[in-house]
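*Asks:* below is the sequence, then the predicted model.
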Amino acid sequence: MASELAVGLRSWRARRRVSQLELAVRAGTTQRHVSFIESGRSVPGRDMVIRLAESLQVPLRDRNQLLVAGGYAPAYEETPYDAPSLGAIRAALSGILEGHRPSPAVVVDRRGDVVLANDSFNALVAGVAPYLLDAPVSVPRLFLHPDGLAGRIVNFREWAWHVIDGLTREAALVPNLESDELIAELVKLIPPRPETGPDHLGFAVPLRVRSANGELRLITTLTRFGTAIDVTVSELRMEAFLPADEPTARALRELDHTMLQRVEV
């Protein structure tokens, strides 16, 4: 019977749609060795587990689980976000978010919960039901919940399915029960998926939001840490909402100016 480690490695390889031969080439070993590991006939050393996991782009949290399943100690620390040792990371993220103003930007964890947000993002979500802003604040829920931004989003159905599709892709890459539960919850809140024709280009459309300064047309960009060796840092990602046209850029500047005036008062 294959070990938990063997089953885990085989599962990740299948999820990444990589053949044993391709994995062997990536990890610097042989297909025969990979086959023996996956069948439980060979027990890989700690270094080989890490090489195979890295070759399959297994997230650091899951790499630790594979190591533990193989009888080894976890290799990657999981430092609390507010720990003193992550002070430089927090300062860097704050600076990046501030640099994006007047565009809304937010840093979220692996669940899509807010870790850090700039004032422009707070202005964008101002007016949503207060309970949606109680920690942990879920960004997908903020956008799709009827008590959140849903009523202000002009192209809500298309945008909602863009969000759901993104969450589904993430869940396929990194399966976890929390993501599945969030997707199931949100799908119940949105209209059925719109029918598509031959000219359909997907649901990656600009987010169109009504604001006090007119309609905002926003495009999103995602940024991740590519070389993190701490579980917490590796799971952080920044999402920025950038203006798709000049009227939106102007409206964001006006909103930011109004917000600054309120703070000064």
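*Replies:* Alright, I've got the coordinates.
*Asks:* alpha carbons only for contacts and neighbour counts from here, please
*Replies:* OK.
*Asks:* what are the boundaries of the strands in this structure?
*Replies:* Ranges of strands in the chain, per DSSP state E, are 105-108, 114-117, 207-211, 214-224, 237-243.
*Asks:* what would the ones you listed look like in CSV with distance to residue 174 and mean neighbour count?
*Replies:* As requested, the strands of the chain are exported to CSV (distance: least, Cα to Cα, whole Å; neighbours: other Cα atoms under 10 Å):
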stretch, distance to residue 174, mean neighbour count
strand 105-108, 16, 24
strand 114-117, 19, 18
strand 207-211, 26, 18
strand 214-224, 15, 16
strand 237-243, 14, 21
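*Asks:* any chance of the ones you listed in TSV, plus distance to residue 249?
*Replies:* Formatted as TSV, the strands of the chain follow (distance: least, Cα to Cα, whole Å):
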stretch	distance to residue 249
strand 105-108	14
strand 114-117	19
strand 207-211	13
strand 214-224	8
strand 237-243	5
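*Asks:* quick one, which of the ones you listed gets closest to residue 25.
*Replies:* Closest to residue 25 of the strands of the chain is strand 214-224 (Cα to Cα; 26.6 Å).
*Asks:* this is the comparison structure:
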Amino acid sequence: MTTLIEATQPVGTLLRRWRERRRLSQLDLASRAEVSARHVSFLETGRSRPTRAMLLKLSEQLEIPLRERNSLLLAGGYAPAYPEHQLSDVPMAAVADAIAAILGAHLPAPAVVVDRHWNMIDGNSAVATFTEGCALHLLEPPVNVLRLSLHPEGMAPRIVNLGQWRSHLLHRLDHQIATTGDPFLAALADELSTYPGADAPTDHDKDALVVPLRFATPGGELAFLSTTTVFGTPMDVTVAELAIETFYPADAPTAAALAEGVR
């Protein structure tokens, strides 16, 4: 199944916006794509009509997300190149099985699968460590994990190093917005910036090599390190936009508490 994306801007305008977002000159892009700067200029101004192959080549050099590559092709008068399937669709069986295996193997530590907007697609049972006590309206699908993390009725009151963790999440979000130009993410960033915590100390664990998540539970404080896993060489829009966020114990007491099933 291919998602049809309405192209509302001329293809040349879209190319120019992506080039400027990547902070490249026309000469820079031309050099990477092995064409002349004059040709890039003609494509952006509409004096030349790009071929399908040229749009795909420029998209690759500009590292345009697959969803937006389809938009670019539509704007140029071509059919989308990348399909978009649901995880429940037959062609996605191997991907769905891999996700289920990762989530299950990661127990007893928490792990979640999120889409491009940080909405939770799936998670293992240990995620309850984080969601217990959160307001029900934050747990209604689609659950946005950034909103859940930083909302004053979500995880935020129990995040010991809230200032540091908040800064870390907002920095990641800002980078994603700069990379994709996604208006939904920009609106989400505006919303999150209004939540309490901006004045919280950010110098917790100055000597840490990575930013930990320190989380208070009835059984004591837990410390986690997080990693992000994405699928390599995706050729499907959905697959390209999935990420698995896994949390690992940052110290022996946390590992022991998880093994004992303490929340």
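*Replies:* The structure has been received and is ready for your questions. What you are looking at is a predicted structure, and each value in this text was computed from that prediction instead of being measured.
*Asks:* about what we covered before: nearest to residue 91 of structure 1, of the strands of structure 1?
*Replies:* Nearest of those to residue 91 of structure 1, taken as Cα to Cα: strand 114-117 at 10.8 Å.
*Asks:* who are the packing partners of the closest one?
*Replies:* With contacts taken as 3 or more Cα pairs under 8 Å, 6 or more residues apart in numbering; DSSP states H and E, strand 114-117 of structure 1 sits against strand 105-108.
*Asks:* where in structure 2 does the strand it packs on fall?
*Replies:* With TM-score structural alignment applied, strand 105-108 of structure 1 matches the range 111-114 in structure 2.
*Asks:* mean distance between the matching stretch and structure 1 after superposition?
*Replies:* Once fitted to structure 1, stretch 111-114 of structure 2 is off its aligned match by 0.6 Å on average (mean Cα distance after the TM-score superposition for structure 1).
*Asks:* relative to residue 76 of structure 1, which of the strands of structure 1 is closest?
*Replies:* The nearest among the strands of structure 1, by Cα to Cα, is strand 214-224 at 17.4 Å.
*Asks:* what's the mean distance for the closest one versus structure 2?
*Replies:* For strand 214-224 of structure 1, the mean deviation from structure 2 after alignment is 1.2 Å (mean Cα distance after the TM-score superposition for structure 1).
*Asks:* that strand vs strand 207-211, what angle?
*Replies:* Counting by axes from the mean of the first three to the mean of the last three Cα atoms, to 10 degrees, strand 214-224 of structure 1 lies at 130 degrees to strand 207-211.
*Asks:* one step back: out of the strands of structure 1, which is closest to residue 85 of structure 1?
*Replies:* So among the strands of structure 1, strand 114-117 is nearest, using Cα to Cα, at 16.5 Å.
*Asks:* look up how far residue 231 of structure 1 lies from the residue lying closest to residue 171 of structure 1 once chain neighbours are set aside.
*Replies:* Spatial nearest neighbour of residue 171 of structure 1, excluding adjacent residues (Cα to Cα, 6 or more residues apart in numbering): residue 179 at 6.1 Å. Residue 179 of structure 1 is 18 Å from residue 231 of structure 1, where distance means Cα to Cα, to the nearest Å.
*Asks:* same question for residue 33 of structure 1.
*Replies:* 29 Å.
*Asks:* kindly report the same for residue 187 of structure 1.
*Replies:* According to Cα to Cα, residue 187 of structure 1 and residue 231 of structure 1 sit 29 Å apart.
*Asks:* if you count what's nearby, which of these two comes out ahead?
*Replies:* Set side by side, residue 187 of structure 1 and residue 231 show more neighbours around residue 231, with 20 against 15, by other Cα atoms under 10 Å.
*Asks:* how far away is that one from residue 74 of structure 1?
*Replies:* Distance of residue 231 of structure 1 to residue 74 of structure 1, given as Cα to Cα: 11 Å.
*Asks:* do residue 52 of structure 1 as well
*Replies:* For residue 52 of structure 1, the distance to residue 74 of structure 1 - Cα to Cα - is 15 Å.
*Asks:* likewise for residue 147 of structure 1?
*Replies:* With Cα to Cα as the criterion, residue 147 of structure 1 and residue 74 of structure 1 are 41 Å apart.
*Asks:* now residue 13 of structure 1
*Replies:* Shown here: residue 13 of structure 1 relative to residue 74 of structure 1, a distance of 20 Å by Cα to Cα.
*Asks:* looking at the two, which is more packed in?
*Replies:* Remark: of residue 13 of structure 1 and residue 74, residue 13 carries more neighbours, 22 against 18, as counted by other Cα under 10 Å.
*Asks:* all set now, cheers.
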